[in-house]
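Visitor: Sequence isn't available, so here's the structure alone:
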């Protein structure tokens, strides 16, 4: 029995060494990102619950502009999209660790982010706006009036950056939230006075349903942005996705999705 156990231990040790040195499915052993994705047969896409880009309908089905966009691109490339929700504050880590292959969730392009990942061409116009309760419309009208307010924004987002970059908002009581949606929930619940969020989402949700008591401060734009898809630095998937995107812009596929989900498509 002891001899058998010894043999098994040696076998497991050998297998461990083999996995360590030969890769044993090492995600970094493929010649390129495209080869890696093709071998796996799927593209693992990091997302958050962000309407109208990636969100769940009443039946629990994941839908949205980016969801359908990704599905259409993957179909064209002959692979399967696999969507997983991630902590947006750790998005670069998830990407570099090969836990996800890309970030396809209304990702804002910035030069700083471009130092840590490669982006596709931008495809959506966006801006950072401030959402408050409608009852506070007279109280909060500009950033100066928000100096003593309790602010929230998704941790690790450009909305958080916009707060830090503003002379007035940077002095406010700021708390990072888990997501764009949770930012709105905190304002609605009264645990925060204002939220810096993407206009793409705010235009869709604010003033309706669960957020009927909220409003966007008129004329207050903290930043103008464009949205793109983030891949690992050096990924040849960027070229693949850009090529399919050009086809979808030419044949009207993306325009139809933009009209369906009411987003501001970049067409030039």
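Guide: Great, that's in hand. Worth saying up front: this structure is predicted, and the values here are computed from it rather than measured.
Visitor: switch to C-alpha atoms for all contacts and neighbour counts from now on
Guide: Fine.
Visitor: Tell me which stretches of this protein form helices.
Guide: 2-22, 33-40, 65-77, 91-96, 158-165, 180-189, 199-205, 237-251, 253-261 (DSSP state H).
Visitor: can you redo those helices as CSV with distance to residue 218 and mean neighbour count?
Guide: Output for the helices of the chain, formatted as CSV (distance: least, C-alpha to C-alpha, whole Å; neighbours: other C-alpha atoms under 10 Å):
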stretch, distance to residue 218, mean neighbour count
helix 2-22, 57, 11
helix 33-40, 44, 16
helix 65-77, 26, 18
helix 91-96, 31, 18
helix 158-165, 17, 20
helix 180-189, 17, 21
helix 199-205, 12, 20
helix 237-251, 32, 16
helix 253-261, 22, 16
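Visitor: Comparison target, given below:
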């Protein structure tokens, strides 16, 4: 009898130990699964967009103090579509290359002209038509490029307009006062100087001109002939083809489902037009 009782006790102890081991294994599996989930969330793509916060309507500070703009909304929509995190990072425009190279941002999305920059970046497909134009005050005697001779013309440092004035339109720029365009850190201040009479003209992107003309009725006019015609695209670090292609394909999807047109309508009063959208058309 004692032997039987001892046998039963031993069996019970064995079963208890086995149960504990099984429970331990189950607990270990749960912990592994949680770790996997944490790793998956850590691996989630973050689109860190470098933009000029003084570049309406593509990127600027809204009346509520928050960053807003057509390109930022477009970038947010791309992230939402892909399940990515979105981070808008205001930058000094002339520091954009260093920030991209160092990984502080992983794209430049801010009315970014691709022509002439192809060797320095990997670009998405172009999505918006753009031009470089000249804006003067209403009532000015300047009506064409010849009228800019001896005048003070300003543009943003490291801008597409400056590239054009130092390249294809260098002969025009040579007629400006001082033999070249003056530069400034942002277009808002350039237009403040134009308004005050400190300068005679601003060379800028079509979108900037349309925004300033729309926001200040009767104050500015745009010269009819553009300095150049070009396109906007999203710029990535050279070689980051995978992310560039993902953004391109997502933009096509957003155009197909009507999101792009709605955003163009949202910013229509700022000079954005769906007619200038080129991707997928």
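Guide: Yep, it's here. Since we're looking at a predicted model, the values are computed, not measured.
Visitor: ok so, going back, tell me which of the helices of structure 1 sits nearest to residue 150 of structure 1.
Guide: helix 180-189 (9.2 Å; C-alpha to C-alpha).
Visitor: And the residue nearest the centre of structure 1?
Guide: The centroid of structure 1 falls nearest to residue 105 when counting by C-alpha atoms, centre = their mean (3.3 Å).
Visitor: Could you find the counterpart of that one in structure 2?
Guide: Structural alignment (TM-score structural alignment) places residue 105 of structure 1 against residue 110 in structure 2.
Visitor: same deal with residue 176 of structure 1?
Guide: By TM-score structural alignment, residue 176 of structure 1 lines up with residue 183.
Visitor: Give the aligned equivalent of residue 48 of structure 2 in structure 1.
Guide: Looks like residue 48 of structure 2 aligns to residue 44 there (TM-score structural alignment).
Visitor: What of residue 89 of structure 2?
Guide: Using TM-score structural alignment, residue 89 of structure 2 sits opposite residue 84 in structure 1.
Visitor: go on, residue 277 of structure 2?
Guide: So, by TM-score structural alignment, residue 277 of structure 2 is matched to residue 265.
Visitor: Report the contact partners of its match.
Guide: 123-125, 254-255, 258 (C-alpha atoms under 8 Å, 6 or more residues apart in numbering).
Visitor: ok, those in structure 2: which stay?
Guide: Shared with structure 2 under both residues aligned by TM-score structural alignment, their matches' C-alpha atoms under 8 Å, the contacts from these are 123-125.
Visitor: What about the residue nearest to residue 129 of structure 2 when sequence neighbours are not counted, how many residues nearby?
Guide: Excluding its sequence neighbours, the residue lying closest to residue 129 of structure 2 (C-alpha to C-alpha, 6 or more residues apart in numbering) is residue 231, at 4.6 Å. Using other C-alpha atoms under 10 Å, residue 231 of structure 2 has 19 other residues around it.
Visitor: any idea how far residue 126 of structure 2 is from residue 231 of structure 2?
Guide: As judged by C-alpha to C-alpha, to the nearest Å, residue 231 of structure 2 and residue 126 of structure 2 stand 6 Å apart.
Visitor: Hmm, residue 255 of structure 2 is touching residue 264, no?
Guide: No. Using C-alpha atoms under 8 Å, residue 255 of structure 2 makes no contact with residue 264, being 10.7 Å away.
Visitor: In contact with the aligned partner of residue 221 of structure 1 in structure 2, which residues are there?
Guide: Alignment note (TM-score structural alignment): residue 221 of structure 1 maps to residue 226 of structure 2. By C-alpha under 8 Å, 6+ apart, the contact set of residue 226 of structure 2 is 131-134.
Visitor: Neighbours of the nearest residue to residue 80 of structure 1 once chain neighbours are set aside, how many?
Guide: Excluding its sequence neighbours, the residue lying closest to residue 80 of structure 1 (C-alpha to C-alpha, 6+ apart) is residue 42, at 4.3 Å. Residues lying near residue 42 of structure 1 (other C-alpha under 10 Å) number 17.
Visitor: now residue 35 of structure 2
Guide: 12.
Visitor: Within the helices and strands, which one has it?
Guide: If you go by DSSP states H and E, residue 35 of structure 2 is part of helix 2-42.
Visitor: the longest strand in structure 2 is where?
Guide: strand 128-137 (DSSP state E).
Visitor: Identify the residues contacting that one?
Guide: In contact with strand 128-137 of structure 2 (C-alpha under 8 Å, 6+ apart) are residues 113, 142, 160-161, 164, 194-195, 200-207, 209, 219-223, 225-233, 276-279.
Visitor: Looking only at residue counts, what's the top strand in structure 1?
Guide: The longest strand of structure 1 (DSSP E) is strand 214-231.
Visitor: quick one, that strand and helix 237-251 angle?
Guide: On the basis of axes from the mean of the first three to the mean of the last three C-alpha atoms, to 10 degrees, strand 214-231 of structure 1 is oriented at 120 degrees to helix 237-251.
Visitor: List the buried residues of strand 214-231 of structure 1.
Guide: Going by neighbour count (16 or more other C-alpha atoms under 10 Å), the buried part of strand 214-231 of structure 1 is 214-217, 221-223, 225-231.
Visitor: In structure 1, what residue corresponds to residue 159 of structure 2?
Guide: So residue 159 of structure 2 corresponds to residue 157, using TM-score structural alignment.
Visitor: Against residue 82 of structure 1, how distant is residue 45 of structure 1?
Guide: 6 Å.
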